[in-house]
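Trainee: The amino acid sequence is not available; the structure is as follows:
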């Protein structure tokens, strides 16, 4: 059985490769597909097969998926172009005779008002129409997404957002990766749609408490209106389109688009999902270590002067 991960060179993809190996899949039965295969050279050294392909290059995808039995399609990062790109992967999978495809989607993609949902909804429809046996993995937010929030709060003491009391059922990227790997290797998940999320939903007051512990200073969550938030983001240097997008995501969160905490992911993992405090502290420490190593390599101080 040959297992392929499309999008293997990204953060989630690399963790899926780790999980597949941890689950006992032979390295030679794993195909890592991505644009820059140098990013998985450490896995290649272990025996994993790397194949270069861009989601926009159907011909390269046909070659990359040759001989693959089960495929994980990690959603692309180019918002606005993903439907066409994902179609290329799905069509190539069908051409190659892939027997199963799992796709990383968004929470309640078929009904959500989340700004990112439409591309995922369209991709889910294409997966179903392909007639390839499938599973849809609707991942909630990644806890690691809040590292930048913590980094900013370290210097400002504030977390500013327009999501009010909205709650987020995040889990760590490693949780989602292990869940995807377990779905990929087992044959009991065909036809399933899984709402993957953390066991507990949290709000920004709780986030501020966690960040306070991580950065070693008191951090406060400041609620602002959508209009005020756009002005703040624009003054910080974001263009109007990006500022509007961020505010829209906050509005979605305020309206409950990310609040669905449930035990689906933890059931598949066979363990609880990683709590916010643990996941964010680990991700923050990794980011700090990476930044310090980069600064040392460049002969620069690792803290602002």
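Mentor: Nice, thanks for sending it over. Everything numeric in this text was worked out from a predicted model, so none of it was measured. Numbering: from 1, shown residues only.

Trainee: going forward, measure contacts between C-alpha atoms and count neighbours the same way
Mentor: Fine.

Trainee: Not counting its neighbours along the chain, what's nearest residue 254?
Mentor: Among residues not flanking residue 254 along the chain, residue 166 sits closest, at 4.0 Å (CA to CA, 6 or more residues apart in numbering).

Trainee: what's the one you found in contact with, if anything?
Mentor: Going by CA atoms under 8 Å, 6 or more residues apart in numbering, residue 166 touches 203-204, 253-256, 259.

Trainee: Burial check on residue 125, number of neighbours?
Mentor: 12 (other CA atoms under 10 Å).

Trainee: Check the one 3 residues further on too.
Mentor: Counted by other CA under 10 Å, the residues lying close to residue 128 total 15.

Trainee: check which helix or strand covers the residue nearest to residue 254.
Mentor: Using DSSP states H and E, residue 166 maps to neither a helix nor a strand.

Trainee: ok, back up a step: so can I have TSV of the contacts of residue 166 showing neighbour count?
Mentor: Conversion of the contacts of residue 166 to TSV gives the following (neighbours: other CA atoms under 10 Å):
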residue	neighbour count
203	18
204	21
253	22
254	19
255	17
256	18
259	23
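
Trainee: Show me where this protein has its helices.
Mentor: 11-22, 41-44, 58-64, 82-96, 117-129, 147-156, 173-185, 204-215, 226-235, 240-254, 264-269, 276-297 (DSSP state H).

Trainee: ranking the ones you listed by burial, who's on top?
Mentor: Most buried of the helices of the chain, by mean neighbour count (mean count of other CA atoms under 10 Å): helix 173-185, with a mean of 24.

Trainee: how close does residue 32 get to residue 8?
Mentor: 5 Å (CA to CA, to the nearest Å).

Trainee: where do the contact lists of those two overlap?
Mentor: Here residue 32 and residue 8 share the contacting residues 17, 40, scored by CA under 8 Å, 6+ apart.

Trainee: out of the helices of the chain, nearest to residue 198?
Mentor: Closest to residue 198 of the helices of the chain is helix 264-269 (CA to CA; 7.2 Å).

Trainee: Run through who's touching that closest one.
Mentor: Defining contact as CA under 8 Å, 6+ apart, one finds that helix 264-269 is touched by 175-176, 178-179, 182, 194-199, 272-273.

Trainee: Put this next to the previous one:
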């Protein structure tokens, strides 16, 4: 039995879709806080169960009988460590043999605020009695779709990453890699630094948007506090805006760059290019 947490989220759902291409639906268990949101998966034969990170009593029953678990990191920054601990303890109690965890790229040296809870989770997993696979995911290309919309509206891409290169890949690339690990698990614990095949700067992102739209798109590099204030003005909550600005500043120091080819190797294909991602974002923007 293969289980995936956060199955109603974008990454979890994609992983399950990939697994359905090769595995019997009855061998896949989709865990979600709100099972009704993935009723379509249940209709396809996937076992759908309630599993709420904040309600530990739901977790051990949800993991009983599971051989391999993908722990998709929680989206609730600030609550991740205790939520992840609850899942890991439930997996231990249920005798889950393998946990794959979606961590963050370059965690050993990353200065990002977002990295801290991932470090805490990796430390918890260091004592797990089964096999542990750390999937240290880089940034999603989809994180920059908002930049495309902003460029269309204002003629510029804003950020605070300067000349820092970002090895982003599509969410689907990371899903393919996670599904591959769940299908064919390693014999021993292992760590994968997962990054897009080709890095880019935000200035190169702006240039690519300009090339595809035939417009002059500038890159406005600003200070971290100034960028955070801009994000708040654009509608982000103040705390989250600070986290996003912190991550972009860290990208300027190399935190989101890697020349690792582990992602395309695991996924079995090259990762999505910046050109393809911008084209997709422009299509979505209409």
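Mentor: Sure thing, it's come through. Bear in mind that the values here come from a model prediction, so they are computed numbers and not experimental data.

Trainee: TM value for the aligned chains?
Mentor: Comparison of the two superposed chains (TM-score structural alignment, normalised by the length of structure 2) gives a TM-score of 0.93, and 286 aligned residues with a CA RMSD of 1.9 Å.

Trainee: circling back: nearest to residue 135 of structure 1, out of the helices of structure 1?
Mentor: helix 173-185 (7.9 Å).

Trainee: In structure 2, what stretch matches that closest one?
Mentor: Helix 173-185 of structure 1 corresponds to residues 171-183 in structure 2, going by TM-score structural alignment.

Trainee: how much does the matching stretch stray from structure 1?
Mentor: By mean CA distance after the TM-score superposition for structure 1, the fitted stretch 171-183 of structure 2 averages 0.5 Å away from its aligned residues in structure 1.

Trainee: now that stretch, how far from the centre of its chain.
Mentor: Taking the mean C-alpha point of stretch 171-183 of structure 2 and that of its whole chain, the gap between them comes to 11 Å (CA atoms, centre = their mean, to the nearest Å).

Trainee: what's the closest of the contacts of residue 166 of structure 1 to residue 107 of structure 1?
Mentor: Within the contacts of residue 166 of structure 1, proximity to residue 107 of structure 1 (CA to CA) peaks at residue 259, which comes in at 9.4 Å.

Trainee: and the aligned partner of that closest one in structure 2, what is it in contact with?
Mentor: In structure 2, residue 259 of structure 1 lines up with residue 257, judged by TM-score structural alignment. Shown in contact with residue 257 of structure 2 (CA under 8 Å, 6+ apart): 138, 164-167, 195, 199, 251.

Trainee: how close does residue 257 of structure 2 sit to residue 194 of structure 2?
Mentor: Between residue 257 of structure 2 and residue 194 of structure 2 the computed distance is 10 Å (CA to CA).

Trainee: Residues that sit against both of those two, list them.
Mentor: Each of residue 138 lies in contact with both residue 257 of structure 2 and residue 194 under the rule CA under 8 Å, 6+ apart.

Trainee: and the gap between residue 197 of structure 2 and residue 168 of structure 2?
Mentor: Applying CA to CA to residue 197 of structure 2 and residue 168 of structure 2 gives a distance of 8 Å.

Trainee: quick one, which of the two is more surrounded?
Mentor: Using other CA under 10 Å, the more surrounded residue of residue 197 of structure 2 and residue 168 is residue 168, with 28 against 19.

Trainee: my guess is that one meets residue 139, correct?
Mentor: Yes: Residue 168 of structure 2 is within contact range of residue 139, at 4.7 Å (criterion: CA atoms under 8 Å).

Trainee: Just confirm residue 52 of structure 2 contacts residue 58, I think it does.
Mentor: Yes: assessed by CA under 8 Å, residue 52 of structure 2 is found in contact with residue 58 at 6.2 Å.

Trainee: How about residue 49 of structure 1: what's its closest non-neighbour residue?
Mentor: Leaving aside its sequence neighbours, residue 49 of structure 1 sits nearest to residue 31 (CA to CA, 6+ apart; 4.7 Å).

Trainee: contacting residues around that neighbour?
Mentor: 2-5, 48-51, 68.

Trainee: next one: residue 161 of structure 2
Mentor: Counting by CA under 8 Å, 6+ apart, residue 161 of structure 2 makes contact with 201-202, 221, 248-253.

Trainee: I'd like these laid out as TSV, including distance to residue 187 of structure 2.
Mentor: Shown next, in TSV, are the contacts of residue 161 of structure 2 (distance: CA to CA, whole Å):
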residue	distance to residue 187 of structure 2
201	37
202	39
221	46
248	36
249	38
250	34
251	34
252	37
253	35
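
Trainee: and which of the residues you listed is nearest to residue 81 of structure 2?
Mentor: Nearest to residue 81 of structure 2 out of the contacts of residue 161 of structure 2 is residue 250 (CA to CA; 21.3 Å).

Trainee: Which residues are in contact with that closest one?
Mentor: Contact partners of residue 250 of structure 2, counting by CA under 8 Å, 6+ apart, are 110-112, 161, 256.

Trainee: now those in a markdown table, with distance to residue 119 of structure 2?
Mentor: Formatted as a markdown table, these follow (distance: CA to CA, whole Å):
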| residue | distance to residue 119 of structure 2 |
| --- | --- |
| 110 | 10 |
| 111 | 11 |
| 112 | 11 |
| 161 | 23 |
| 256 | 16 |
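
Trainee: between those residues, which is closest to residue 228 of structure 2?
Mentor: Nearest to residue 228 of structure 2 among these is residue 161, at 12.4 Å by CA to CA.

Trainee: so which of the contacts of residue 257 of structure 2 hold up in structure 1?
Mentor: Retained in structure 1 (both residues aligned by TM-score structural alignment, their matches' CA atoms under 8 Å) from the contacts of residue 257 of structure 2: 164-167, 199, 251.

Trainee: corresponding residue for the residue nearest to residue 49 of structure 1 in structure 2?
Mentor: In structure 2, the residue paired with residue 31 of structure 1 is residue 29, using TM-score structural alignment.

Trainee: how close does its match sit to residue 19 of structure 2?
Mentor: Residue 29 of structure 2 sits 11 Å away from residue 19 of structure 2, taking CA to CA as the criterion.

Trainee: what sits against the equivalent of residue 245 of structure 1 over in structure 2?
Mentor: The equivalent of residue 245 of structure 1 in structure 2 is residue 243 (alignment by TM-score structural alignment). Neighbouring residues of residue 243 of structure 2 by CA under 8 Å, 6+ apart: 113-114.

Trainee: Tell me how far residue 243 of structure 2 lies from residue 113 of structure 2.
Mentor: 7 Å.

Trainee: cool, and residue 187 of structure 2?
Mentor: From residue 187 of structure 2 across to residue 113 of structure 2, the span is 33 Å (CA to CA).

Trainee: All set, thanks.
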